[in-house]
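*Asks:* I'd like to go over a predicted model; first the sequence, then the structure.
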Amino acid sequence: MHIIFFMIGVSLMLALGFLGAFWWSMRTGQQDDLYTPSIRILLDDNEPTPSTDATA
């Protein structure tokens, strides 16, 4: 019977942890733009990447 109370306590702490992480992500703007990251791979880069070649 003691293990049931322990498991209920652990599950409540885990649920509160996930709720806290969700609340933090909403307050810091992590969920503001869900569309742009999914299409970023389809967009072209306008500026070329700088060369790291030492012979130039």
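*Replies:* Everything's here; your move. Numbering: from 1, shown residues only.
*Asks:* all contacts plus neighbour counts: C-alpha atoms, from now on.
*Replies:* OK.
*Asks:* which element follows the longest helix anywhere in the chain toward the C-terminus?
*Replies:* Ranked by residue count, the top helix of the chain under DSSP state H comes out as helix 2-27. The C-terminal neighbour of helix 2-27 among helices and strands, as given by DSSP states H and E, is helix 36-39.
*Asks:* distance between stretch 20-34 and the chain's centre?
*Replies:* Relative to its parent chain, stretch 20-34 has a centroid offset of 9 Å by Cα atoms, centre = their mean, to the nearest Å.
*Asks:* and the comparison structure, right after this:
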Amino acid sequence: MESLFLLIPLSLVLVGLLVWVLRWSIKSGQFNDLDGPGHAILMDDDAPKPSKS
């Protein structure tokens, strides 16, 4: 029973911390472009670049 007096507040603090981290990541734009990095891997940059002459 004594362990519940420690575990319940500790779990509430952990949940509060996780909610704060999620809100911070949403506000800072971490989830704005979810598809871009995945498509960037598949793009080929093998096309020859035009020369300047």
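*Replies:* The structure has been received and is ready for your questions. A quick note: this is a predicted structure, and the numbers were derived from the prediction, not measured.
*Asks:* rewinding a little: give me the mean deviation of the longest helix of structure 1 from structure 2.
*Replies:* Mean deviation of helix 2-27 of structure 1 relative to structure 2 after superposition (mean Cα distance after the TM-score superposition for structure 1): 0.7 Å.
*Asks:* so where in structure 2 does that helix end up aligned?
*Replies:* Residues 2-27 of structure 2 are where helix 2-27 of structure 1 aligns, with TM-score structural alignment as the criterion.
*Asks:* in the matching stretch, what counts as buried?
*Replies:* Residues of stretch 2-27 of structure 2 classed as buried by neighbour count (16 or more other Cα atoms under 10 Å): none.
*Asks:* helix/strand/coil for D46 of structure 2?
*Replies:* Assigned state for D46 of structure 2: coil (three-state reduction, DSSP: H, G, I helix; E, B strand; the rest coil).
*Asks:* which residues does it contact?
*Replies:* Neighbouring residues of D46 of structure 2 by Cα atoms under 8 Å, 6 or more residues apart in numbering: there are none.
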